[in-house]
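In: Show me how the following folds:
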Amino acid sequence: MAGILDSIRNLFGGNGASRQPQPANEPDSYKDCLIYAEPMAEGGQWRVAGRIVKGEGESAREHKFIRADIFSSKDEVEAATLRKARQIIDEQGPALFR
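Out: Prediction:
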């Protein structure tokens, strides 16, 4: 019975766990990396989330990140995600992909 109720809640968005990454926008290039802003919808707001990719094809390395920062506007969260990704790249440098 609990499984059926959970399915009904999920169908109508009642489980509160709608934290799905949104499709990536065009990547932003920064210091030989591509930054993909992939904010997560959460309770009518947006959480900072994204990917940093370095290299191409088989040699591509990726770092995913999610932060606690929440914004009401998708445009604001995308800008904040790019700022946070640049900060991560600057602070961690090559160690980011080890």
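In: Only C-alpha atoms from now on, for both contacts and neighbour counts.
Out: Fine.
In: now residue 46: how far from residue 58?
Out: As judged by CA to CA, to the nearest Å, residue 46 and residue 58 stand 32 Å apart.
In: Please identify which of the two sits among more neighbours.
Out: Higher neighbour count among residue 46 and residue 58: residue 46, with 24 against 6, using other CA atoms under 10 Å.
In: compare with the first, here's sequence two:
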Amino acid sequence: MSFWKSLFGGGAADAAPAGDKVLGEEAYKGFAIKAIEMKAGSELQLAGTIEKTIDGVLKTHRFVRADRMSSRDDLTALALSKGKQIIDEQGEKIFS
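Out: Coordinates of the predicted model:
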């Protein structure tokens, strides 16, 4: 794995742990975006996953951002929006 991928994350190895609580999900351009609950003290940190089945294999990319908030609804909306932005910018390249 490259230095940048290990630093910023990427690819199937970054799949969300099975115990993650999904706050919301949305389909977008053939991808599935999920907002994940990630507690940071008394606040929630922006996190989510982007999934797509490619050649019969489910690929997952986990993203975590520095944004923190206390509202689950706001966090969910922002995580889904951030997932769309990542897809628009990188497409399937996020899995390589």
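In: Helices of structure 1, start to end?
Out: 2-11, 74-92 (DSSP state H).
In: Most tightly packed of the ones you listed?
Out: Highest mean neighbour count among the helices of structure 1 (mean count of other CA atoms under 10 Å): helix 74-92, with a mean of 17.
In: What residues in structure 1 pair up with the helix or strand residue 6 of structure 2 falls within?
Out: Using DSSP states H and E, residue 6 of structure 2 falls within helix 3-8. Aligned by TM-score structural alignment, helix 3-8 of structure 2 falls on no residue of structure 1.
In: Flag every buried residue along that helix.
Out: Using 16 or more other CA atoms under 10 Å as the test for burial, helix 3-8 of structure 2 gives no buried residues.
In: tell me the contacts of the equivalent of residue 82 of structure 2 over in structure 1?
Out: Aligning on TM-score structural alignment places residue 82 of structure 2 opposite residue 84 in structure 1. Going by CA atoms under 8 Å, 6 or more residues apart in numbering, residue 84 of structure 1 touches no other residue.
In: I'd like the distance between residue 84 of structure 1 and residue 36 of structure 1.
Out: Per CA to CA, residue 84 of structure 1 is found 11 Å from residue 36 of structure 1.
In: One more: residue 76 of structure 1?
Out: Counting by CA to CA, the gap from residue 76 of structure 1 to residue 36 of structure 1 is 15 Å.
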